[in-house]
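S.K.: Build me a model from this:
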Amino acid sequence: SGGHLNPAVTIALWLFACFPKQKVLPYIIAQFAGAFGGALLAYVLYSSLFTEFETAHHMVRGSVESLQLASIFSTYPAAALNVWQAALVEVVITSILMGMIMALTDDGNGI
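M.R.: Just a heads-up that it's a prediction; the model follows:
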């Protein structure tokens, strides 16, 4: 479809699938802008619900307890994982994603 799900996909397609180099930076900027724009829109639309949730559960923004609500906008590693383990998880799942994308979009594989 030509969809680039995230910067890792864009960079991998540039390195391994002849994606034009001059399009890499604009795509990555657009991906980040889209992610932040989507998060901003979700925050604006649901801010009153966030406030109600914080009040009902006695949460203070910025506290460890508030990570439960903050996880709406991003993911956080499990407390049992250190930074390197979390990074390894990201590398593995991104590799699986890219393997699937490359396999499904390869014209020579007969799918």
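
S.K.: From here on, just use CA atoms for contacts and neighbour counts.
M.R.: Will do.

S.K.: chain center to stretch 93-110, what's the gap?
M.R.: In terms of C-alpha atoms, centre = their mean, to the nearest Å, the centre of stretch 93-110 is found 19 Å from the chain centre.

S.K.: now stretch 29-43
M.R.: Computed by C-alpha atoms, centre = their mean, the chain-centroid distance of stretch 29-43 equals 11 Å.

S.K.: max-length helix in the protein?
M.R.: In the chain, with assignment by DSSP state H, the single longest helix is helix 21-56.

S.K.: buried stuff in it?
M.R.: 24, 27, 28, 31, 54 (16 or more other C-alpha atoms under 10 Å).

S.K.: Just give the nearest non-adjacent residue to the fourth one, would you?
M.R.: Nearest-residue entry for residue 31: residue 6, 6.4 Å, with adjacent residues in sequence omitted and distances by C-alpha to C-alpha, 6 or more residues apart in numbering.

S.K.: quick one more, to check against the first:
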Amino acid sequence: MGEPTPPGLGRRLAVELIGTFWLVFAGCGTAVLSARFDDVGVGLLGVALAFGLAVLTGAYAFGHISGGHFNPAVTVALWLGRRTPTADVLPYIVVQLAGALAAAAVVFAVAEGRSGYSLARDGLATNGYGTHSPGGYGLGAALLIEAVLTAMFALVILGATDRRAPRGMGPLAIGLTLTVIHLISIPVTNTSVNPARSTGPALIAGGAALTQLWLFWVAPLVGAVIAGIGYRYVTGGTGTVEAAEEAQDVDDRPL
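M.R.: Here you go, the predicted structure:
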């Protein structure tokens, strides 16, 4: 039997869109629909678990096809780490944004089905700082925590998907890391570490979510650059663009 045909770009983009939709729908949907539900709301821990479990299940389901990025910052980090070819970067980011926007729209449509729901009052799990931070944290704190946590998230991804890492355990490590990240930073920024996750709800909610959106692109991308370049430096480089282009060796391994 011959080698299986690597998935084409169209298939990879389709599952990136679906996976990003699932991540944003599960995480933001839990925050909007379940977190503060009277008497049985899942709270901060439930939201953190929802994001972590969503990326874990999405990575197991789709990682072998697209790499399971579901996040522009992850795509940039993997590109800088020579795991993703340059030609894939922009298309991946475009479909990630589309998936996140679609998820935010569905969450909003469901939330509006509850009598008394108000987008202005109840929100859409948007990210923010200052008066729009859940804990009242300022711009500097928000920038710092988003950059640091994105860098750590990307480093875990790069390490867990390294060829030398235990096989099949990458999604578990990544999902647990995203859960911890949310436990740390929900009070600060409502946790982004993912520009697509921030952009989808912000486009629906508008207002301060849009005016503050720049931070949730800048900080995660700074973290991605630090992680992508830093991981290559400390490991001496474990993957090449050529290898990614040849096999989409996302077995290299799926997130």
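
S.K.: And the TM-score between these chains?
M.R.: Remark: TM-score between the superposed chains equals 0.76 [TM-score structural alignment, normalised by the length of the first structure]; 98 aligned residues with a C-alpha RMSD of 1.9 Å.

S.K.: next structured bit after the longest helix of the first structure?
M.R.: Next helix or strand after helix 21-56 of the first structure toward the C-terminus (DSSP states H and E): helix 67-70.

S.K.: In terms of secondary structure, what does the helix or strand that that next one is followed by contact?
M.R.: Counting by DSSP H and E, the next helix or strand C-terminal to helix 67-70 of the first structure is helix 83-105. The elements that helix 83-105 of the first structure packs onto, with contact taken as 3 or more C-alpha pairs under 8 Å, 6 or more residues apart in numbering; DSSP states H and E, are helix 7-16.

S.K.: For the helix it packs on, give me the average deviation versus the second structure.
M.R.: Helix 7-16 of the first structure differs from its equivalent in the second structure by a mean of 0.5 Å after superposition (mean C-alpha distance after the TM-score superposition for the first structure).

S.K.: Could you tell me where that helix falls in the second structure?
M.R.: With TM-score structural alignment applied, helix 7-16 of the first structure matches the range 72-81 in the second structure.

S.K.: which residue in the first structure lines up with residue 216 of the second structure?
M.R.: Using TM-score structural alignment, residue 216 of the second structure sits opposite a gap in the first structure.

S.K.: What is the burial count for residue 216 of the second structure?
M.R.: By other C-alpha atoms under 10 Å, 25 other residues sit near residue 216 of the second structure.

S.K.: Give the closest residue to it in space, chain neighbours not counted.
M.R.: Residue 216 of the second structure sits nearest to residue 195 (C-alpha to C-alpha, 6+ apart), 5.6 Å away.

S.K.: which residues sit in contact with that neighbour?
M.R.: Residue 195 of the second structure makes contact with 71, 72, 73, 216, 217, 220, according to C-alpha atoms under 8 Å, 6 or more residues apart in numbering.

S.K.: rewinding a little: around the residue nearest to residue 31 of the first structure, how many other residues sit close by?
M.R.: 15.
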